[in-house]
Structures are given as structure tokens and as C-alpha cells.
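Trainee: With the input below, show me the fold.
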Amino acid sequence: YDTPSQHPRISREELDFIVSNQGNEKAQLKRKVPWRKVLLSIPVWSAVLSHFGFNWIHYIFLTEMPTYLTSVLHYSLGANGLLSAVPYILGALLCCVASLAADVFRKRGTMSITNNRKLFNTLGVLVPGLFLLLVPLAGCNGFWNMVLLAVAGGFHGMGHSGFMAAFVDLAPDFAGTLLGISNVAASIPGFAIPAALGELLKEQSPLEAWALFFYTGSAIGILTGLEFILLGSADIQSWGVDTTFKGCCQVWRCSRYSAHS
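Mentor: Predicted coordinates:
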């Protein structure tokens, strides 16, 4: 539906609130993105880098794990399909756990929102990097390889409550723009990883190539996790709210801070 008034299940109270705070005309206005401030924002680029590291690990599972299970660990096609799904299943479960835990911490005021984001970003980006570091040490042992990859994939799911949520924290009125910028950078691993692995396999033996491949992924995960600890933030930026849309801003502020008031 293009407007709230067109939705068949919206209540009269909800519609009155939206119209009184924004109005149909305001809803049609285009926000002017403060591009210079966005591109010079350290917290924004910190989240972008963490998104890059998160996706690098994600594409390892998505594009190369099935090949690794077949060519190095020699699993059958059927077993490959089942085992390749394990990190995703654990990741989906822990993603839900992390989101619920992050919300509980926020409501109880257990920690600042910035530390909240840093905690789950560390669990979702840095910790999987540590487990990938151990994969080459497992050699061709299928059991320990799968344990390490499954645990890495499980923790990886927690990252959505880190950098991803931080975009909304930093600039609630421009979160879509920030995520669009970030997705451009985070899509690079999608084509860089297969190309890099192909070159490694040309130059070195399979075991050496895969070891270097996992070490590289581990380093990227650890470094991008560390930089978010140092530079990341969830504090709203001075340019992050368009004052023309006070209604949206007030609703967002209420949901963000009411637990601490």
C-alpha cells in the first residue's frame, strides 16, 4: 500500500496519529540527504566496514563451503547439502536470540545502546573470524571441521543486532540510504571470494590454498570486528534526523529511550 490510509487493517487511532504528526503532504516530501556529512562520518564508515567483514564470512558459507566439503572433506552430495545447512540453521536461531537479548538489555538499561551494538557485532563478526582461524588446524577431520564451521555460522547470525541496527541508531531518517551505501561495499565479497579462491588453487596445493583462504577470511572478520569496537557508535548523529518530519522522529525517540526514562 502506498499510504497508511489505504491499508485495510489500520485502526482509526493509528491513522489519526500518523496524519496529525506527518500529514499526507509531508509524507510525499523527499528528504534531502546530507551527503557530505554522511560520507565524512566515522561511525557510518565503521558500520560499513563491519558489514563488509560480516558479508565476507557470509559468502564463505554461501559460495565456498559446499565446495570445501566435497573437494577437501570428501562428503557425498547428499551429506554436503545437509551439512551446508547447519551453519544457517544455527545462525537463524541465534539471530533471534540475539535480537531478543539486545532488546532486553536496552529496556533494562543494562548497557548503553552503543555497547549493546558493539557486543552483538563482536559476537557476529569477530568471534566467527576466530573460529575460521581454527578450521585449517582441523586438517581433513570432517567432524571438527563441521563443529568449527557450524559454531562460526551460529555466532555469525548475531551480527544483525550489531552494525545492521546501528544504521537506524545513527540516522533514523536516512537509515535506508546508509544501508544502500553499505550494501554496495558489502557485495564486493560476493565476487571477490570466488575469484581469490580460484587464484589460490592455481598457485598452491589444495590444502595450502584452503588454509590461506580461511586465514584471510578470519583476518578480515577479526579486523572489521575490532574496528567497530574502537570506532563504532549508536549515538544519533546531528544530521541523522530531518526536522521536517518531527512525527517520525518523536516516535523513534520514544521507542529508543522510553526504557531509560
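Trainee: going forward, measure contacts and count neighbours with C-alpha atoms only.
Mentor: OK.
Trainee: what residue of this protein is the furthest out?
Mentor: Within the chain, the residue lying farthest from the chain centre (Cα atoms, centre = their mean) is Arg12, at 36.0 Å.
Trainee: now that one: how far from Ser5?
Mentor: According to Cα to Cα, to the nearest Å, Arg12 stands 9 Å off from Ser5.
Trainee: how about the helices in the stretch 151-261 of the chain?
Mentor: 163-170, 175-186, 188-203, 206-231, 246-257 (DSSP state H, counting those that start in this stretch).
Trainee: and of the ones you listed, who's closest to Ala27?
Mentor: helix 246-257 (10.1 Å; Cα to Cα).
Trainee: angle of the closest one against helix 163-170?
Mentor: Compare the direction of helix 246-257 with that of helix 163-170 by axes from the mean of the first three to the mean of the last three Cα atoms, to 10 degrees and you get 130 degrees.
Trainee: Distance check, the residue positioned nearest the centre of the chain against Glu25.
Mentor: The geometric centre of the chain, computed from its C-alpha atoms, lies nearest to His160 (Cα atoms, centre = their mean), at 4.0 Å. Plainly put, His160 is 34 Å away from Glu25 if you go by Cα to Cα.
Trainee: ditto for Ile188
Mentor: Counting by Cα to Cα - Ile188 and Glu25 are separated by 39 Å.
Trainee: how about stretch 204-218: buried residues?
Mentor: Within stretch 204-218, the residues scored as buried using 16 or more other Cα atoms under 10 Å are Ala209, Trp210, Ala211, Leu212, Phe213, Phe214, Tyr215, Thr216, Gly217, Ser218.
Trainee: now do stretch 191-200
Mentor: Within stretch 191-200, judged by 16+ other Cα under 10 Å, the buried ones are Ile193, Leu197, Leu200.
Trainee: Adding distance to Lys30, write those residues out as JSON lines.
Mentor: Output for the buried residues of stretch 191-200, formatted as JSON lines (distance: Cα to Cα, whole Å):
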{"residue": "Ile193", "distance to Lys30": "37"}
{"residue": "Leu197", "distance to Lys30": "44"}
{"residue": "Leu200", "distance to Lys30": "47"}
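Trainee: For the comparison step, fold the sequence that follows:
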Amino acid sequence: MDGDQTFLQKEKQPQPSMQMDNQLPPKKVPGLCSFRYGLAFLLHCCNVMLTAQYTSLSLTMVAMVNSSNPPGVANFSASAPPANVKNPVYNWSPEIQGIIFSSIIYGMALTPLPVGYFSVIYSARKIVGSAFFFSSLFFLFIPLAADLGEIGVIVCRLIQGLAQGTVMTAQHAVWVKWAPPLERGRLISISASGILLGPFIVLLLTGFICQSLGWPMVYYIFGASGCALTLLWFILVYDDPKDHPYMSVSEKEYIMSSVVQQFSSSRQSLPIKAMLKSRPLWVISFSSFAFSWTNTIVTLYMPTFVNSMLHVNITENGLLSALPHLFAWICGILTGYMTDFLQSRNILRVITIRKLFTTLSLLLPSFFSVCLLYLSSTFLSSAIFLILIRATGGFATGGINLNALDIAPRYYAFLRGVTSVTAMTGGLIGSTLTGIIINQDPESSWYKTFFLMSAISVVNTIFYLIFAKAEIQDWAKDRQQTHL
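Mentor: Just a heads-up that it's a prediction; the model follows:
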């Protein structure tokens, strides 16, 4: 027992030294021109490319599919001119398109839990780099797979989903050894913001590429760029800062002295039974389900909606589909600042902040979706509502995206995997069901889609407002070392 008490005392002692480490003179610590910020920027670019490979199909599908001929006939459109052989058109029904859209989510839904576990044991650098390479490689194969039929595209998207889900989960493990506590928010926000900014860049460029070079070039350009980023990743990134051959000694010492304390605590087994009985965790999971349902439909079907309702060319479609993602990126960053401001000034309690931003992220996109159906009489009003639908989803940054950290900081990575699975399930069901609705009832399909989306958001908002918590749960608190 005396030995255990001594061990516990040693566990508590490093905190003062951590404060001293965090107060190193700024002139001795590399700032923005450093390897840790370079890693954040590289991950930012990787996330942009991942969203490029995830989102671009939603716009290229408009160019790939022949909407004038009935489905089920020859793969190539008879109306396509002979000079357009390298820009083929296929006769895929809306139901098939929905399956193709959602196939990538099937793969992504299988990865968060196992990858979250193995990325702690094995090299996160190798896991992220290898998965990113396979995502880029099979993205390159999509034009060839499309010539073979829709099954080939579905298989490529499924493998891409497995690879992208791996990257999205394992990249968080990289920051365990690379992000000093006082810079963790900045570094992670820089890297993760690529997910929000990516769709804007992709949809903006995809329309011009499709019109000028043909839709297959979208896959060749973004696929080759992903392979090049993979090469940079393996050259520049190391699992541990102390192993990096080109980093300055001062930066190594700064990072290692800042993060050393998080490895001192002993590993505890996952309280699975307690997690399954945790109402706050179920609330976060259900809200993630509803948010992803809305977000996936808006992301994947926005170009299809613009094409069917506004009848614009593919360049204008790309621009109109891209702008909402830019405003979502801005809104997400501003939400992070607003959350810190409200919490640091004690203006609102943490749970009130979480409920406020979760409510806004669930209800406002649904509200503006209904407004889009009934109040968008002009191109400008439609553009405004489309921007508001996507941008207001960025409020989730201060709501459900952080709530798991409030209730169980020790198991945050694993819980993010759990909520990612439920979120992907919502996106999978939402995108697949939307394809079926559009195929069966083209005239009123968007009304049914948006009203169903709104109903799910309202129900989950009420559930969240009643049962959400923001304090550490009993099953997530540190246990006495003597019990291990």
C-alpha cells in the first residue's frame, strides 16, 4: 500500500513542472515556422484532399448521368457525340446513384472503433499514410470502374470508405505526441478545418474541370494529388518528435517536455457496460445521427437539387454548391471562438453552451431547408438559403462535437469513434433513403426529403435538451491505482 501511495504522489507531482515547461521563453520555441505547425498544415491538405475525393462525385454525377434516356439501356448515351468518348455518360437511375453515394459511408462506418484502438498500439504514421494512399489510388480507378458498370464504382467507393474512415480516425492519434497542451486547440483546428474547407475548393474546381476537361480528369487530378501528398507524408512525418532528423533541438525539447505528463498515467480498461448504460452518451450519439443525416444529404445531394430545381449549367452548379461550404468553414471557426469566449467569461454554463450550439446546428438547417422549398422564388434567394443551410451546421463545432470531451475526457478518442459510427449510420440511411425517394416520386421528392430531415432533427433536439450532460460521468473518473 505504501508503494501505491508513493506512486500516486509521483503521479500528482509533474503538474507544477508542466506549468514551468509551458512557460518557456517564446524566443527559444519555434512558432509558426515549425514542424508541428507544418504537420498541422500537411494534415489540413490531406483532409482537403479526402473531402475532394468524398464530395466530388456529387457534382461529377451530374455530368456522368444521362437524365434524358430511361435507365436500364446501354451504358453509354446514344445522344453523346462521337468526339465525347472520353467523357462518357451513363444511364443510372436515382436509386443507383443513391447507392453509389452511400457506398463510401458503408466503408467509413466499419473503421472508427477498430482503428481508434489499433492506432494507439501501432504506428499512426503508417496507418494514416497507407490508408490515404489507398483512398487516392482507388479514386484514380473510378473512371475505369465506371466503364465496367455501376458495380465497379460501388466497389471503389466502398474501399475508399474503409481507407478514409481509417485516416479520419487515426490522424487524432498523431497529436498525442505532437501537440503541446497549450497549442492543442490551434493545431487540431488547423488540421481539421480542411474537412470544412475542402468541399468549397472541390466543388468550385470540379465544375470548371468537368466543363473544360471532362469529368474523368477530376478523378485523375485529385487522385494524383493525393498520391503526391502521401509521398510527402512518409518523408516529413514521424510518430515521435524525438525521432525527427530535421527538427531543431529546442522544438523537440519543448514538445517532449509539454506532453510527457500524459504518458505517466496507467492504462485503464474500457467500461463498456457503463458506457452502454450512459444516457448522456446515447444523447450525443442520437444527436450525431440526426446531424449527419442532414449534413450528408446537404453535401451529397446539393448539386443534384440545384440541377433539378434551378436548371443551371455545371459551372454555375459548382459555384453555387461550393459557396455554402466556405461559409460553413467560417461559421465553424467563429463558433470555436464564441464557445471559448462564453466559457472563459462565465457568461453561460458549459451545458448551456453545448445545448445552445447543438440546437442551432440541428434546427436551423432544417428550418432553412423548408424555407428553400417555399420561399426561394429567385436564383439569389435560393443561393442564400443554400448557404444558410450548410453554414448553420457549423454550430455543431461548439455543441455535440465537444460534448464527449465534457463527459469522459479519459475515453474521448474512443467515444469519438462511437459517435462517428452513429453519425455515419445516419448519413448512410439518409443518403440511401433520399435516393429511393427521388427515384419513386420525382415531383414531390424534395418536400418529402426535407420534411423527414426536419422531423428527425426536431425529435433529437428535444431529446438532447432534456437529457444532455456536460460533467464528467462516474464511469469516466480516474480510479485508484491500487485497483489496477
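Trainee: possible to save the helices of the stretch 151-261 of the first structure as CSV with distance to Pro43 of the first structure?
Mentor: Shown next, in CSV, are the helices of the stretch 151-261 of the first structure (distance: least, Cα to Cα, whole Å):
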stretch, distance to Pro43 of the first structure
helix 163-170, 8
helix 175-186, 11
helix 188-203, 20
helix 206-231, 6
helix 246-257, 19
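Trainee: among these, which is nearest Val104 of the first structure?
Mentor: It's helix 246-257; of these, that one is closest to Val104 of the first structure (Cα to Cα) at 12.1 Å.
Trainee: Quick one: list the elements packing against the closest one.
Mentor: helix 12-21 (3 or more Cα pairs under 8 Å, 6 or more residues apart in numbering; DSSP states H and E).
Trainee: Check which helices and strands the helix it packs on is in contact with.
Mentor: Checked by 3+ Cα pairs under 8 Å, 6+ apart, helix 12-21 of the first structure has helix 246-257 packed alongside it.
Trainee: same thing but at 10 Å, please
Mentor: helix 23-28, helix 246-257 (3 or more Cα pairs under 10 Å, 6 or more residues apart in numbering; DSSP states H and E).
Trainee: what comes up buried for that helix?
Mentor: Quick answer for helix 12-21 of the first structure (16+ other Cα under 10 Å): Leu15, Ile18, Val19, Asn21.
Trainee: And these, which is closest to Val127 of the first structure?
Mentor: Ile18 (41.8 Å).
Trainee: What count of nearby residues applies to the closest residue to that closest one other than its chain neighbours?
Mentor: Counting by Cα to Cα, 6 or more residues apart in numbering, the nearest residue to Ile18 of the first structure once its immediate chain neighbours are dropped is Gly247, at 7.6 Å. Look at Gly247 of the first structure: counted by other Cα atoms under 10 Å, it has 16 neighbours.
Trainee: Surely Gly247 of the first structure and Val19 touch.
Mentor: Yes - judged on Cα atoms under 10 Å, Gly247 of the first structure makes contact with Val19 at a distance of 9.2 Å.
Trainee: thinking again about what came up before, which of the buried residues of stretch 191-200 of the first structure lies at the shortest distance from Tyr68 of the first structure?
Mentor: Leu197 (10.9 Å).
Trainee: Aligned to that closest one, what sits in the second structure?
Mentor: Aligned by TM-score structural alignment, Leu197 of the first structure pairs with Thr434 of the second structure.
Trainee: again with Ile57 of the first structure
Mentor: That one, Ile57 of the first structure, aligns with Thr294 by TM-score structural alignment.
Trainee: can you check Asp235 of the first structure too?
Mentor: Checking TM-score structural alignment: Asp235 of the first structure goes with Glu471.
Trainee: what's the distance between its match and Thr434 of the second structure?
Mentor: On the measure of Cα to Cα, Glu471 of the second structure and Thr434 of the second structure end up 37 Å apart.
Trainee: next one: Ile272 of the second structure
Mentor: From Ile272 of the second structure to Thr434 of the second structure the distance is 34 Å (Cα to Cα).
Trainee: One more: Pro303 of the second structure?
Mentor: 14 Å.
Trainee: If you count neighbours, what's buried in the helix or strand containing Ala101 of the first structure?
Mentor: Using DSSP states H and E, Ala101 of the first structure falls within helix 77-108. By neighbour count on 16+ other Cα under 10 Å, the buried set for helix 77-108 of the first structure is 80, 83-88, 90-92, 94-95, 98-99, 102-103, 105-107.
Trainee: which residues does the match of Ile57 of the first structure contact?
Mentor: For Thr294 of the second structure, the contact set (Cα atoms under 10 Å, 6 or more residues apart in numbering) comprises 361-362, 365-366, 369, 389-390, 393, 426-427, 430-431, 449-450, 452-454, 456-457.
Trainee: Go again with 8 Å.
Mentor: Contact analysis of Thr294 of the second structure by Cα atoms under 8 Å, 6 or more residues apart in numbering lists Pro365, Ser366, Gly427, Gly430, Met453.
Trainee: For the last one, which non-adjacent residue is closest in space?
Mentor: When you say that, I think you mean Met453 of the second structure. Thr294 (6.2 Å).
Trainee: same deal with the third one?
Mentor: Distances taken as Cα to Cα, 6+ apart place Trp293 nearest to Gly427 of the second structure, at 4.4 Å, with adjacent residues excluded.
Trainee: Could you report the distance from the one you found to Thr299 of the second structure?
Mentor: Taken as Cα to Cα, the span from Trp293 of the second structure to Thr299 of the second structure is 10 Å.
Trainee: Between these two, which has more neighbouring residues?
Mentor: Between Trp293 of the second structure and Thr299, counting by other Cα under 10 Å, Trp293 is the more crowded of the two (23 against 20).
Trainee: After superposing, tell me the mean distance of the helix or strand where the more buried one lies to the first structure.
Mentor: Assessed by DSSP H and E, Trp293 of the second structure sits inside helix 279-309. Mean deviation of helix 279-309 of the second structure relative to the first structure after superposition (mean Cα distance after the TM-score superposition for the first structure): 0.9 Å.
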